[in-house]
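**Student:** got a sequence here, can you build the structure:
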Amino acid sequence: MYWLVSPPDFGKHVKIIVNRLLHQKQCGFFMLLAMFVSIALIAMLTSGLDLKGPVSNFSGLFFTILTDSAGKGFVISLAVLCFMASRLGISREKLLARGVQLFIILAIGFAGKVGLKNLTESPRPYTNLLASQLVIPQPSHFYNLDKAQKIQVIESMANKVSSWRIASWLKGMNYSFPSGHTIFAAICIALFGGLFLEYKHYWFAGGVLVWAMGVEYSRIWMGMHRPADLVGSVLFISLVYLLLPTFSNVALKLSAMLPARCQLAFKKCNSK
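**Tutor:** As a prediction, the model looks like this:
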């Protein structure tokens, strides 16, 4: 009977589809691999980091801007990256497909971050410092406090820790694993960095990678994450990116539905 011989054929078709997806995403995976390797370098550079060490205003402002570019300022970062992508002569169908991918992977990334934090309940690195200074009995105790008590505990370290780090701690009083900022940076690396690399815009691809490394470093420098949190974030997005469809057919339908004015705007962008 046919169904007895169809499973091997089905497996063959699945393998062909997977290989095709991997081929289409190879640039994105290469960028994610580069980001993953960079974490080892950052871990070495931040080993022995003293969260009580002196911080200049320049360093504090620089790392705050970096960390905010993947946090509350993520919309600005996305706008810059989208503008760069729109000026590279990429077809509107491909841009629309990336737009659909971006929307979905951002939604999955945000939901996954919240779920994993609540599942793992990993304390922030700065809670280890709070415990070592006898402000709290142990790191996990911090999460038994209400919001006002958490703020009071953090602010009690204001005479020992830079105000730049204190401000960051006050904005991130939830759990540590995974890093939401690194999740966003990894999404940008896979979609935008991979796109720039695919179209041989190596300076743009390298710039996105350097920015992502800066975000990673800033999260450890602030005392908000450990290298393991960054690794988990990149692996999580790599898995989501692997399973994410290309949405080529959806993009074709969306492209056909665009008003004539929008289609003309795309053509002007692509001709530059």
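**Student:** going forward, measure contacts between C-alpha atoms and count neighbours the same way
**Tutor:** Fine.
**Student:** show me the strands in the stretch 101-250 of the chain, by range?
**Tutor:** Defined through DSSP state E, counting those that start in this stretch, the strands belonging to the stretch 101-250 of the chain form an empty list.
**Student:** how many residues are close by the closest residue to Tyr202 other than its chain neighbours?
**Tutor:** In space, and not counting its chain neighbours, Tyr202 is closest to Phe196: 6.6 Å by C-alpha to C-alpha, 6 or more residues apart in numbering. By other C-alpha atoms under 10 Å, the residues close to Phe196 number 22.
**Student:** next, the second sequence, to be compared with the first:
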Amino acid sequence: MNTHTPLFDRFKNHLIIVVAFSVLLATISLLLYPLDLLSTPHTVTGFVWSNLSATASNPGCIFTLITLMICVFYKSKFSDEFKVNALIQLLLLLVLSLGLKTAMKQMTHSPRPYTVVMAESTVIASPRDFYTFSHSDKLNKIAQMQGTVSQWRWSNWQTEMNYAFPSGHTTFVTLCLLFFSRLFLMSKRYVLCAGLLCWAVGVAYSRLWLGMHRPADLFGAVGLENVIFLLVPYQYHRLTPWLMEKSQVMKQKWT
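**Tutor:** Reported below is the predicted structural model:
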């Protein structure tokens, strides 16, 4: 009996990607964490990690998604029906990931690591004290750290003042890794799949380096996204034909 069905291969590839990503994150966490957030990094180092992190921020994440979609679908052999199914799934993954990630942050109330540095520098009384301030007061407190920490970290702290768990950036890169790696593997584009994995690991580490997250925040994001990914279906037998029919009608009207 042949057990290598499309469903079997799909979950096998999913497991391989998840294990590889998790092992690399665990290795980085063990070897390179914790970090001294008050150290002065080389300009190139700060530039690389800050800009790598930006590829999963807003609006950088939009350009990342567009780039990945072009890499996957441009001149691909996927059928139109397959592409529509994939785009519906991607949209659902994005909406659910954003909503659940935001909800979990509000439930856990986990302070970001940089608030610990601010407390140790006596800028605030305690990490949790930071979250009692208004938005403008938070900015003023972070402004007091200018000159104490590198510009790369300090500028990032100003843009993200919400809670830490789970990591939103790691949630996004895990989504991209799980969704697009499946399509790359189906197309036997292994180099692109490996590059996607390296990018995801790099973004996740950048969050540690910038003082935005702890390893637990990263693994919480990986776990959350895996649950979402396994629950969201791959095919939409009723919606896809309807959308394809509507698109054909629109094409006829414009031609």
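**Student:** the longest helix along the first structure against the second structure, how far on average?
**Tutor:** Determined from DSSP state H, the single longest helix within the first structure is helix 92-120. Overlaying the second structure shows helix 92-120 of the first structure at a mean distance of 0.7 Å from the equivalent residues (mean C-alpha distance after the TM-score superposition for the first structure).
**Student:** start and end residues in the second structure for that helix, please.
**Tutor:** Counting by TM-score structural alignment, helix 92-120 of the first structure falls onto residues 80-108 of the second structure.
**Student:** what of stretch 148-161 of the first structure?
**Tutor:** Stretch 148-161 of the first structure covers residues 136-149 of the second structure once aligned (TM-score structural alignment).
**Student:** mind listing what the residue nearest in space to the middle of the second structure touches?
**Tutor:** By C-alpha atoms, centre = their mean, the second structure has its centre lying nearest to Phe172, at 2.3 Å. By C-alpha atoms under 8 Å, 6 or more residues apart in numbering, the contact set of Phe172 of the second structure is 56, 97.
**Student:** just give me the match in the first structure for it.
**Tutor:** Using TM-score structural alignment as the criterion, Phe172 of the second structure maps onto Phe184 of the first structure.
**Student:** likewise Phe219 of the second structure?
**Tutor:** Following TM-score structural alignment, the counterpart assigned to Phe219 of the second structure within the first structure is Val231.
**Student:** I'd say that match and Ile39 touch.
**Tutor:** Yes - at 7.1 Å, Val231 of the first structure and Ile39 qualify as touching, with contact defined as C-alpha atoms under 8 Å.
**Student:** tell me how far stretch 136-151 of the second structure lies from the chain's centre.
**Tutor:** Distance of stretch 136-151 of the second structure from its chain centroid, counting by C-alpha atoms, centre = their mean, to the nearest Å, is 26 Å.
**Student:** and what of stretch 113-128 of the first structure?
**Tutor:** With C-alpha atoms, centre = their mean, you get 16 Å for stretch 113-128 of the first structure.
**Student:** can you list contacts of that stretch?
**Tutor:** 51, 138-140, 142-143, 169, 173-180, 183, 223-226.
**Student:** repeat that with 6 Å
**Tutor:** 139, 175-177, 223-225 (C-alpha atoms under 6 Å, 6 or more residues apart in numbering).
**Student:** which of these ranks first by neighbour count?
**Tutor:** The member of these surrounded by the most neighbours (other C-alpha under 10 Å) is Phe177, with 27 neighbours in all.
**Student:** contact partners for it?
**Tutor:** Applying C-alpha under 6 Å, 6+ apart, we find Phe177 of the first structure in contact with 117, 122, 229.
**Student:** again, 8 Å this time
**Tutor:** Phe177 of the first structure makes contact with 113, 116-117, 120-122, 225, 229, 232, according to C-alpha under 8 Å, 6+ apart.
**Student:** again with Ile90 of the first structure
**Tutor:** Asn270.
**Student:** let's see that with 6 Å instead.
**Tutor:** Per C-alpha under 6 Å, 6+ apart, neighbours of Ile90 of the first structure: none.
**Student:** cool, Ala131 of the first structure as well?
**Tutor:** Per C-alpha under 6 Å, 6+ apart, neighbours of Ala131 of the first structure: 137-139.
**Student:** for Ile76 of the first structure, grab the count of nearby residues.
**Tutor:** Residues lying near Ile76 of the first structure (other C-alpha under 10 Å) number 12.
**Student:** based on its surroundings, how many neighbours for Pro166 of the second structure?
**Tutor:** 28.
**Student:** same thing with Gly195 of the second structure?
**Tutor:** Other residues within reach of Gly195 of the second structure by the criterion other C-alpha under 10 Å amount to 12.
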